[in-house]
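**Q** From the sequence below, what's the structure:
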Amino acid sequence: MSFTADLSVWVSRQRWFAGKSHDPRLRILDAQPTREAVRYLVMDDAGSRPTLYHVPLARPAAGTDAETVASDASGPLIDAAQHPPFTIGLLADMGVDVERVRGSRVLTGEQSNTSIVFEEDDRPTIILKLFRTLHHGENPDVTVQRVLSDAGSPYVPRFFGNLDAQWPDIGRPGGTAHGTLGFAQEFLPGVRDGWSIALAAARADTDFTRASGELGAAVAGVHGALRTHLETMPADAESVGATEVAWRRRLSIAMSEVPAVAARAEAIASAYDDALARPWPRLQRIHGDLHLGQVLAVPEDGWRIIDFEGEPLRPMAERAIPDLATRDVAGMLRSFDYAGAVGGRDDAAHWAAACRAAFLDAYTRAQGAVELDDVVLRALVLDKAVYEAIYEARNRPDWLPVPLAGIDAALA
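**A** Down below sits the predicted model:
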């Protein structure tokens, strides 16, 4: 096969490739020489929205066992994320002091990006997130984590630096787009994500309310810092109208795909009407996709919140628009319900309710919290559960009772 064909086959097999629902049609948009590698920007035009992938390739070092991605006239090429001379060079380009860096390794399990851990003096200290899907504009994950780190927030890992690039884009003025390739931050050893901890607590019948409360305070602290250091805006008629359109669109889709949601649609729509009639707080930058899997517990040092890219299915430009901080609260409340249900508890609803209560109590009392309107919060919880019902009906029908129970609880 040709170089492009080999590259296309490899890209289409990666977990971060988002076009698995269609037959890909990949072409090389640009090839940019960089330290110890060539950065290929590969466009997939076959889906509903063109997607640009970031694929750096390098010559394998002697003795490497990395998979060959493709070959050219000079020999085989591997994923440059597996090539320490390239990855350490990325750190240096971000302004990070690499004098004590001794090596790097790719973390497994990543889905939408590639995470690379670096060791200084034989211990991991830095993690680099290499974005695989590129978008015009600075990635919200970089914007938010840099601002929070610079503000001294104790609830995010320390931010070290980021790297941008440009590429051809005939749809933009001047024919060039600019975006974020990746960023580096503090690596936190020994951490566990909130989902695995909550799930273990639910299964073992151990208390999770104290941890839920501490998490509520952490989310409030992040909201306060974002409100102080990034833009806010009033919830004007246009913003509220856009939210209403999104709510009703999701409900319409759910009604057509999930009969159980259709049976509840009138009550859900009424809850939306109630929320739309209320005064809303100022809109601000938020996490945008907050759940237990997006928080890390650091041994003896509390919670860290990560992955501020926002909801994966929303266009990148929309993720940077100020939104209701209450949306993050609603996302976490739904996550407690999932942990209780997946944990297989007979009293899952009671366990989750206790976690929700602890989270809300701590959040509302903590510095930085936005004032929560119960009517607006209920609508956002319902919207999240409606979204979940669509997802579960399409992908995990056995899990559909979880969001349906969440809808019933919110309506009650």
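**Q** CA atoms for contacts and neighbours, from now on please.
**A** Will do.
**Q** Report the separation between Met94 and Asp141.
**A** Separation of Met94 from Asp141 (CA to CA, to the nearest Å) stands at 16 Å.
**Q** One more, please, to line up against the first structure:
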Amino acid sequence: MAETVTPSGTTPPSTTPSSTSTGTTPLLASLDPLLREWLPRQRWFAGKGRPVTGFTLVAATELLPVEGRLGLYHLLLRVHQSAAPGAPPQPDDCYQLLIGVREALPPRLAPALIGHVSSGPLAGRTVYEALHDPRPAEVLLEALRTRARVGALAFERTEGQEIRDGLVARLLTSEQSNSSVVYGDTFILKLLRRVTPGVNPDLELPLALAREGCARVPAPVAWLHTELDAEPYVLAVLQPYVSGAADGWELALRELAKGEDFAAEARALGRATAEVHTALARALPTVTLGQAQLRQLVDGMAERLTAAVRAVPALRPYEPGLRSAYAALADLAAEGRTWTAQRVHGDLHLGQCLRSPSGSWSLIDFEGEPSRPLAERRLPQPVVRDVAGMLRSFDYAAHSARPPAPLWAHTCRSAYCSGYAEVAGRDPRTDPVLLRAYETDKAVYEVVYEARHRPEWLPVPLSAVRRLAAAPDPA
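**A** Here you go, the predicted structure:
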């Protein structure tokens, strides 16, 4: 799409936008050198390690007039990058940015600094990551509360859901592939950073689960979306905030550090996962995977392994053993074995689970693995896909302890599968070939991720790779 601007339109009360928009070419030219330096440093930027070669401004919406003391732009920015050496060209990513504009930043906003603009329509101003600033973040909530339309941006709210005004915003600073803002311990807004056209499962699946009355997933209260070139884009989702909840990852690490058993929590998590899978199977269609479909699935796993070995040479010694996991699954399919597939979470791990003060577990973040195409993330999959992700997460937790605690991981993996079976009526370990293939695929993904983003963590998935390449291990 050519460089365009989305004109300002109606806005939520308490904002007074200009009826005109800053020209996009001067705006982008003035921000270009600052964004080239700032974007690659962001946790959610997916193109680390590849030089930024340019930008295309897909859309720009003025949410607060830049002529005032505080300006606010909503940008959709396509980032052009050169391919890594020896790697095939990658498609350009589109990112959602909220750019605040001030004459000068107060000290409290110093960590949000993007830079000082030296030319163009914002010359002499300071631009910064606006979500660090409560006022711009509250503008978003007010727009959702009032179901505002601002240019091509549409702020929607679920019928019957009320959002009271006056809730104070604070940005969560934990590592995430997106950005989250909490409003008064009542709501949490997840702002998607790398956006793609199509129906986003992070909104689609929680809405479907809400219709089924599944209490294991917070129901969407409101969301932000737009349409570009006749394609829908989901940009943000507002859900209830589980106040006082413990993140599953942090809770597991605390129990590990104290030497406490986590089996009861793992079993409860298994039950919660099975409840969500059961509700998704009721809400959305299921399919049967036969030989042709399994061949495609296995081919995808094998292709990802080929790319991973190319990207991370440390995988090369284990490649034959890893491929045997996929070959074993293909052999079963060739013998006539079939599997049921349905919509699943797609990126399930301890960090995607919350335990409320009452002890109840919830599942969150249904976006799927952000590095995979949206169409792939929306495909029906065997439920073992999610189970494998959680088993890998227990392994991660155990290997982050000092010293590592492999027995702790084994106990948690077993308890989780047992809890899952209590609700689903089938233990994932009774299908060891399928489980091994999915866990292998997940471990290969983790190796590439850690090599790119957290090299110090690379030994964790590599230890699983060694195990999975050597022999099947149901739990």
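**Q** Work out the TM-score between the chains.
**A** The TM-score (TM-score structural alignment, normalised by the length of structure 1) is 0.86; 400 aligned residues with a CA RMSD of 2.9 Å.
**Q** neighbour-wise, which of Met94 and Asp141 of structure 1 wins?
**A** Asp141 (20 against 17; other CA atoms under 10 Å).
**Q** you'd agree that one is up against Asp307?
**A** Yes: between Asp141 of structure 1 and Asp307 there is a contact at 6.1 Å, judged by CA atoms under 8 Å.
**Q** Okay, helices next: where are they in the stretch 51-200 of structure 1?
**A** Along the stretch 51-200 of structure 1, counting by DSSP state H, counting those that start in this stretch, helices occupy 84-93, 140-150, 194-204.
**Q** Check the stretch 1-150 of structure 2 too.
**A** For the stretch 1-150 of structure 2, applying DSSP H, counting those that start in this stretch gives helices covering 24-38, 134-145.
**Q** And the helices of the stretch 51-200 of structure 1: which comes nearest His350 of structure 1?
**A** Closest to His350 of structure 1 of these is helix 194-204 (CA to CA; 11.0 Å).
**Q** Give me the contact list for the closest one.
**A** Residues from elsewhere that reach helix 194-204 of structure 1 (CA atoms under 8 Å, 6 or more residues apart in numbering): 207-208, 292-297, 336, 339-340, 342-345, 351.
**Q** how far does that helix sit from the chain's center?
**A** Helix 194-204 of structure 1 sits 21 Å away from the centroid of its parent chain (CA atoms, centre = their mean, to the nearest Å).
**Q** repeat for stretch 124-137 of structure 1
**A** 12 Å.
**Q** list the buried ones in that stretch?
**A** For stretch 124-137 of structure 1, the neighbour count (16 or more other CA atoms under 10 Å) marks 124-136 as buried.
**Q** could these go into TSV alongside distance to Arg158 of structure 1?
**A** As requested, these are arranged in TSV below (distance: CA to CA, whole Å):
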residue	distance to Arg158 of structure 1
Pro124	14
Thr125	11
Ile126	10
Ile127	10
Leu128	12
Lys129	13
Leu130	17
Phe131	18
Arg132	22
Thr133	24
Leu134	23
His135	24
His136	25
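**Q** Kindly provide the distance from the counterpart of Leu209 of structure 2 in structure 1 to Ala218 of structure 1.
**A** By TM-score structural alignment, Leu209 of structure 2 lines up with Leu148 in structure 1. For Leu148 of structure 1, the distance to Ala218 of structure 1 equals 12 Å [CA to CA].
**Q** Equivalent analysis for Arg250 of structure 1, please.
**A** 30 Å.
**Q** same question, Ala352 of structure 1
**A** 19 Å.
**Q** Look at those two and report which has more neighbours.
**A** Neighbours per residue (other CA under 10 Å) separate Ala352 of structure 1 from Ala218, with Ala218 holding more: 28 against 24.
**Q** doesn't Tyr155 make contact with the more buried one?
**A** Yes: with contact defined as CA under 8 Å, Ala218 of structure 1 reaches Tyr155; the gap is 6.1 Å.
**Q** Spit out the residues that contact these two alike.
**A** Listed as contacting both Ala218 of structure 1 and Tyr155 by CA under 8 Å, 6+ apart are Trp303, Arg304.
**Q** Neighbour-wise, give me the winner out of the contacts of helix 194-204 of structure 1.
**A** Compared across those, Phe336 has the highest neighbour count, 28 neighbours, by other CA under 10 Å.
**Q** Give me the neighbour count for the spatially closest residue to Leu251 of structure 1 that is not a sequence neighbour.
**A** Once flanking residues are discounted, Leu251 of structure 1 sits nearest to Val386: 6.5 Å by CA to CA, 6 or more residues apart in numbering. Per other CA under 10 Å, the neighbour tally for Val386 of structure 1 reads 27.
**Q** Helix or strand: which one has Val386 of structure 1?
**A** Assessed by DSSP states H and E, Val386 of structure 1 sits inside helix 374-395.
**Q** Centre of the chain to that helix, how far?
**A** Centroid displacement of helix 374-395 of structure 1 relative to its chain, using CA atoms, centre = their mean, is 18 Å.
**Q** Which other helices and strands does whichever helix or strand comes after it contact?
**A** Of the helices and strands lying after helix 374-395 of structure 1 in sequence (DSSP H and E), the nearest is helix 401-411. Packing partners of helix 401-411 of structure 1 (3 or more CA pairs under 8 Å, 6 or more residues apart in numbering; DSSP states H and E): helix 265-276, helix 326-342, helix 374-395.
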